[in-house]
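Enquirer: Give me the fold of what follows.
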Amino acid sequence: MSEAYSVITCPECGHNEREKMPTDACQWFYDCKGCSALLKPKSGDCCVYCSYGTNPCPPIQSGESCC
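Expert: From the prediction side, this is the model:
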C-alpha cells in the first residue's frame, strides 16, 4: 500500500499536524504537538485518525475492518 497521510486536529487546542499513517496497524494514541494532550480514539472509532483526522486509517479506507 502506498503512503497515506491525514491531518490530525487536536480537540483540546485546535492544533493540526499532517502525519503519515501506519498502513499495517492502528494508532491508538497521539501526542498533540501543540499542547501535549494525549489523544485517544473516540468511542466506536478504531484509531486516532478515524476520530481526529481528515482521512480515516488505511484499513477503513480500503473497506476492511480496523485492527
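Enquirer: Please count neighbours and contacts with C-alpha atoms only from this point.
Expert: Noted.
Enquirer: how close does the residue nearest to V48 when sequence neighbours are not counted get to C47?
Expert: In this structure, V48 finds its nearest non-sequential neighbour in P41, 4.7 Å apart by CA to CA, 6 or more residues apart in numbering. Distance of P41 to C47, computed by CA to CA, to the nearest Å: 5 Å.
Enquirer: Would you do the same for the sequence below? I want to compare the two.
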Amino acid sequence: MRLESKLTCPACGFEAVETMPLDACQFFYLCKGCGKKLKPKAGDCCVFCSYGTVPCPPVQRDGKSACCS
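Expert: From the prediction side, this is the model:
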C-alpha cells in the first residue's frame, strides 16, 4: 500500500506530496500554492482520488465501490 500521493491543484497547478490517512477519506484540502479549498469531484470519495497520483488507502485496499461506506 502506498501512503503518499502527489496532489495537483486544478486552479494553479501547484503540486504537493502528502501522506494519506490510513483509515479515512480526506474530503477537503487547502492548496499550499493558491489557498483554494479542494473538494472531491463527483463520484470520488476524497481529494486524493480526484487530484492525486495515488488513490486513498481504502480504495487501494477494497476498491472504489467500498470506499467510505
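Enquirer: TM-score of the superposed pair?
Expert: Here the superposed chains carry a TM-score of 0.93, computed using TM-score structural alignment, normalised by the length of the first structure; 66 aligned residues with a CA RMSD of 1.3 Å.
Enquirer: which stretches of the first structure form helices?
Expert: 48-52, 58-61 (DSSP state H).
Enquirer: List the contacts of the most centrally placed residue in the first structure.
Expert: Centroid check for the first structure by CA atoms, centre = their mean gives Y49 as the closest residue, at 1.7 Å. Counting by CA atoms under 8 Å, 6 or more residues apart in numbering, Y49 of the first structure makes contact with S6, I8, M21, Q27, P41, N55, P56, C57.
Enquirer: any common contacting residues for P41 and C47 of the first structure?
Expert: In contact with both P41 of the first structure and C47: W28, F29, using CA under 8 Å, 6+ apart.
Enquirer: any idea how far the closest residue to V17 of the second structure other than its chain neighbours lies from A66 of the second structure?
Expert: Spatial nearest neighbour of V17 of the second structure, excluding adjacent residues (CA to CA, 6+ apart): K6 at 4.1 Å. Per CA to CA, K6 of the second structure is found 23 Å from A66 of the second structure.
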